[in-house]
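Participant: Just to be clear, the model below is a prediction. Sequence and coordinates:
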Amino acid sequence: MEIKIVSDRYNPLLKRREIKFILDHEGATPTFKDVRSKLCAMFNVDKNLLILEKIVEETGMQRCRGYVKIYDDENILKLVERKHILLKNEIGGENDQGEESS
């Protein structure tokens, strides 16, 4: 699995990096968790600050395009991101569910 950065920009308003990438792979398409782990290691960031928004497989090729956001602060991440994206990236967990039932 090889990741190439297509664009990397910093959004000062939301205090995050917004990165578009191409992922070349052999064999089966890598799982969401595998790609997220690879990106965390590649950018040397905590897994609670990285949001993998989407991965789209290109038809007929062993290549995916993706979009990832790396936040400076976990509080801003939880304010900005939609709940289903947080669940997909396994961020928040028990604390968010406890607040809903109160």
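Facilitator: Cool, got the structure.
Participant: CA only for contacts and neighbour counts going forward, please
Facilitator: Will do.
Participant: Nearest the geometric middle of the chain, what residue?
Facilitator: Closest to where the C-alpha atoms of the chain average out (CA atoms, centre = their mean) is Leu52, at 1.5 Å.
Participant: would that one count as being in a strand?
Facilitator: Yes - per DSSP: H, G, I helix; E, B strand; the rest coil, Leu52 lies within a strand segment.
Participant: what about versus this one:
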Amino acid sequence: MFMVKISIVSESYNKLLRRKDVQMLVDYDGATPKRAELLKLIAEHLKVSEDRIAIIKMVNLFGQHRVSVHCHVYDSVDDMKKYEREYVLKRQGVEVSGKTS
């Protein structure tokens, strides 16, 4: 694997949706990490399971080995499936049931 440093820029809790909104910067060596790799690293850093995290946006900062990441950390998997947008769930390979496409 490669060297990674994660720093949290902002973190706030949304009581209505029962989730934590997290903005972070991820410094890395080598190639840009894939979404699945980032999901695993973020889960380890925040000490939560991967199936409760939804990565909303990843922006590679120009000329730097740094990615800006916006993610939602839900209190439960059911809350994530209920409130998160369908395309975000599909992007992470989460089974979407009960929603029409």
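Facilitator: Everything's here; your move. Predicted, not measured: the structure shown is a model, and the values here were computed from it.
Participant: circling back to that earlier point, quick check: the gap between the aligned partner of the residue nearest to the centre of structure 1 in structure 2 and Gly63 of structure 2.
Facilitator: Using TM-score structural alignment as the criterion, Leu52 of structure 1 maps onto Ile55 of structure 2. Going from Ile55 of structure 2 to Gly63 of structure 2 by CA to CA, to the nearest Å gives 23 Å.
Participant: just checking, what's the longest helix in structure 2?
Facilitator: helix 35-46 (DSSP state H).
Participant: Can you get me a residue count around Leu16 of structure 2?
Facilitator: Residues near Leu16 of structure 2, counting by other CA atoms under 10 Å, number 6.
Participant: typed the wrong thing, it's Cys71 of structure 2
Facilitator: Around Cys71 of structure 2 there are 20 residues (other CA under 10 Å).
Participant: That one maps to what in structure 1?
Facilitator: Using TM-score structural alignment, the equivalent of Cys71 of structure 2 in structure 1 is Val68.
Participant: Which element, helix or strand, includes its match?
Facilitator: Assessed by DSSP states H and E, Val68 of structure 1 sits inside strand 63-71.
Participant: one step back: mind listing what the residue nearest to the residue nearest to the centre of structure 1 when sequence neighbours are not counted touches?
Facilitator: Spatial nearest neighbour of Leu52 of structure 1, excluding adjacent residues (CA to CA, 6 or more residues apart in numbering): Val68 at 4.4 Å. Contacts for Val68 of structure 1 (CA atoms under 8 Å, 6 or more residues apart in numbering) come out as 18-20, 50-54.
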